[in-house]
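Colleague: The sequence and its predicted three-dimensional model are supplied below.
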Amino acid sequence: MSNDRVRVRGLSIYRPIIYGNTAVVLSPEERAALPSAQADHTHRWTVAVRSAASAPGSNTVGGADDISYFIKRVTFKLHETYPNPTRVVDKPPFEVTETGWGEFEIQIRINFVAEAGEKQYLLYHHLKLHPWTAVGSGEPEIPPPDVAAKSGPVHSWQYDEVVFNDPFQSFLNILMAHPPTPLPKVKTRPVPFNIAHPESIKDAKSGGTPEFTQAMITEEAERLEKARKDVIAEQDKWRGILIEKERELERLRKQLEG
């Protein structure tokens, strides 16, 4: 067997990606130009899988790197009301642009290049068309089109790290030959809204093209670690309560038997 097809045991290597969508309100002229079957469409949106880093000066979220060296194909499963709802994209950019009026869940299936020898990677994304609103703010979840248009594009993106454990040597060589563009260390643009980080709503409403940063990823990891510790502490608390109740039950049982 060629050494290239031998797995490098004990090694993990990852590639950062983002997935999500950007949506804009159609102008009256754009709506008038739509086919009659799409007369009720209000937005144009693009759903995509991209590298996490953004190109300098770009108005696109992510996409600084060509990720086709490890991703062979991305399949987007849209709502069944769309013609040909299963959209297969086998070359970059891995994205689909459509028009519509409603939000729905999109299944995203990533197939890797043959050298990877890996199973497909499945993701789910809720298509976001309307501006983000803070809970309890009193703002309408679906504002009138003219109001929404003034807010600019709506962005909804998630960061993920595709981890390859024990990669084949040939695939590892490919990955090492294409190091990802590092995320910026500090914030120079708005950060993408994250429901687990409510304060990011300010950036989401400020306008501009968001960008992922190393600081943002670190903060998210710290929030996840805190949440993990909180869950463990809560489990320990209830475990202690359960043990005490069981002891009390045993004491009562002995009293009844006596």
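Modeller: Here it is on my side, so go on.
Colleague: alpha carbons only for contacts and neighbour counts from here, please
Modeller: Will do.
Colleague: Check which helices and strands the host helix or strand of residue 149 sits against.
Modeller: Under the criterion of DSSP states H and E, residue 149 resides in helix 145-150. Counting by 3 or more C-alpha pairs under 8 Å, 6 or more residues apart in numbering; DSSP states H and E, the packing neighbours recorded for helix 145-150 are strand 12-25.
Colleague: Might you report the residue contacts of the residue nearest to the spatial centre of the chain?
Modeller: Nearest to the mean C-alpha position of the chain, by C-alpha atoms, centre = their mean, lies residue 158 at 2.3 Å. Residues near residue 158 by C-alpha atoms under 8 Å, 6 or more residues apart in numbering: 18-20.
Colleague: and of those, the nearest to residue 222?
Modeller: Nearest to residue 222 among the contacts of residue 158, counting by C-alpha to C-alpha, is residue 18 at 19.4 Å.
Colleague: this is the other structure I want to compare:
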Amino acid sequence: MLTSKQKKQKLPPAVIESPPFEVTETGWGEFEILIKLSFADSQEKPLPLFHQLQLYPKDKDPDPDAEYAKLPITSEHYEEIVFNEPHEEFIEPLRRYRAQVLANPGKSVSSTFTPQLEASETKRLYAINDKVLADIEKWKSKLAAAEHTKKRLENDIRSLEAEAV
């Protein structure tokens, strides 16, 4: 079950009970949604997951009027579920379970969770970090220059006041 935490939007929750577990909506923005995983024939409580839904490309500025805003967005996030203390009758099916690859005919997923993707994302984050550090240094130097100018002007004012007396 997917539930929007956005108060303005009064959409009914989507209940998806079979593969592919996908929701297709239109809109613009970014917000957190609640996903409740319910396990059939189990005493396990529904498991809530919060997912940051981003309705614009991750590498672009959020501009709803841009040309790329009209294109479909694939936003994938890796989630891992850990059962700390499952009920006894739930343990054996968990141990026997083997992940199955779900067929997705006619759709091309732009990315998968691979070491290459992780390396690419890490490189992107380091580049962003370097840019932030460079911006901080630039603003520190502008601040130092402004403080130097302020001191010089204060000294000039004191000199002029001393001459006037």
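Modeller: Happy to help now that I have it. Since the model is a prediction, treat every value here as computed from it, not as a measurement.
Colleague: Which residue numbers in structure 2 does the helix or strand just after the helix holding residue 149 of structure 1 align to?
Modeller: Downstream of helix 145-150 of structure 1, the next assigned helix or strand under DSSP H and E is strand 154-165. Under TM-score structural alignment, strand 154-165 of structure 1 corresponds to residues 73-84 of structure 2.
Colleague: What separates the first and last residues of that stretch, distance-wise?
Modeller: One end of stretch 73-84 of structure 2 to the other measures 34 Å (C-alpha to C-alpha, to the nearest Å).
Colleague: Output the residue interval of structure 2 matched by stretch 28-42 of structure 1.
Modeller: Stretch 28-42 of structure 1 falls opposite no residue of structure 2 when the two are matched by TM-score structural alignment.
Colleague: Translate residue 126 of structure 1 into the numbering of structure 2.
Modeller: Under TM-score structural alignment, residue 126 of structure 1 pairs with residue 52 in structure 2.
Colleague: Kindly report the same for residue 112 of structure 1.
Modeller: Checking TM-score structural alignment: residue 112 of structure 1 goes with residue 39.
Colleague: tell me which residues of stretch 67-87 of structure 2 are tucked away?
Modeller: Neighbour counts over stretch 67-87 of structure 2 (16 or more other C-alpha atoms under 10 Å) mark residue 69 as buried.
Colleague: need the longest helix for structure 1.
Modeller: Counting residues, the longest helix found in structure 1 (DSSP state H) is helix 214-257.
Colleague: For residue 57 of structure 2, give me its contacts.
Modeller: Contacts of residue 57 of structure 2 by C-alpha under 8 Å, 6+ apart are 73, 75.
Colleague: Next one: it from residue 51 of structure 2, what distance?
Modeller: For residue 57 of structure 2, the distance to residue 51 of structure 2 equals 16 Å [C-alpha to C-alpha].
Colleague: from the contacts of residue 158 of structure 1, which is closest to residue 51 of structure 1?
Modeller: Closest to residue 51 of structure 1, out of all of the contacts of residue 158 of structure 1 and judged by C-alpha to C-alpha, is residue 18, at 6.1 Å.
Colleague: Apart from its neighbours in sequence, what residue is nearest that closest one?
Modeller: Take residue 18 of structure 1 and drop its neighbours on the chain: the residue closest to it by C-alpha to C-alpha, 6 or more residues apart in numbering is residue 159, 4.5 Å away.
Colleague: does residue 209 of structure 1 sit in a helix or strand, and which one?
Modeller: Counting by DSSP H and E, no helix or strand carries residue 209 of structure 1.
Colleague: tell me the angle the longest helix of structure 1 makes with strand 154-165.
Modeller: Interaxial angle, helix 214-257 of structure 1 versus strand 154-165 (axes from the mean of the first three to the mean of the last three C-alpha atoms, to 10 degrees): 70 degrees.
Colleague: What about residue 44 of structure 1, how many residues nearby?
Modeller: Here the number of neighbours of residue 44 of structure 1 (other C-alpha atoms under 10 Å) works out to 19.
Colleague: How about the contacts made by it?
Modeller: Counting by C-alpha under 8 Å, 6+ apart, residue 44 of structure 1 makes contact with 23-26, 97-100.
Colleague: ditto for residue 73 of structure 1
Modeller: Residues in contact with residue 73 of structure 1, defined by C-alpha under 8 Å, 6+ apart, are 88-91, 94, 110-112.
Colleague: Outside of the strand or helix carrying residue 91 of structure 2 itself, list whatever touches it.
Modeller: According to DSSP H and E, residue 91 of structure 2 maps onto helix 88-96. The contact list for helix 88-96 of structure 2 (C-alpha under 8 Å, 6+ apart) reads 42-44.
Colleague: Out of those, who's the most crowded?
Modeller: When neighbours are taken as other C-alpha under 10 Å, the top entry among the contacts of helix 88-96 of structure 2 is residue 44 (15 neighbours).
Colleague: Determine the three-state secondary structure at that one.
Modeller: Secondary structure state of residue 44 of structure 2, per DSSP: H, G, I helix; E, B strand; the rest coil, is coil.
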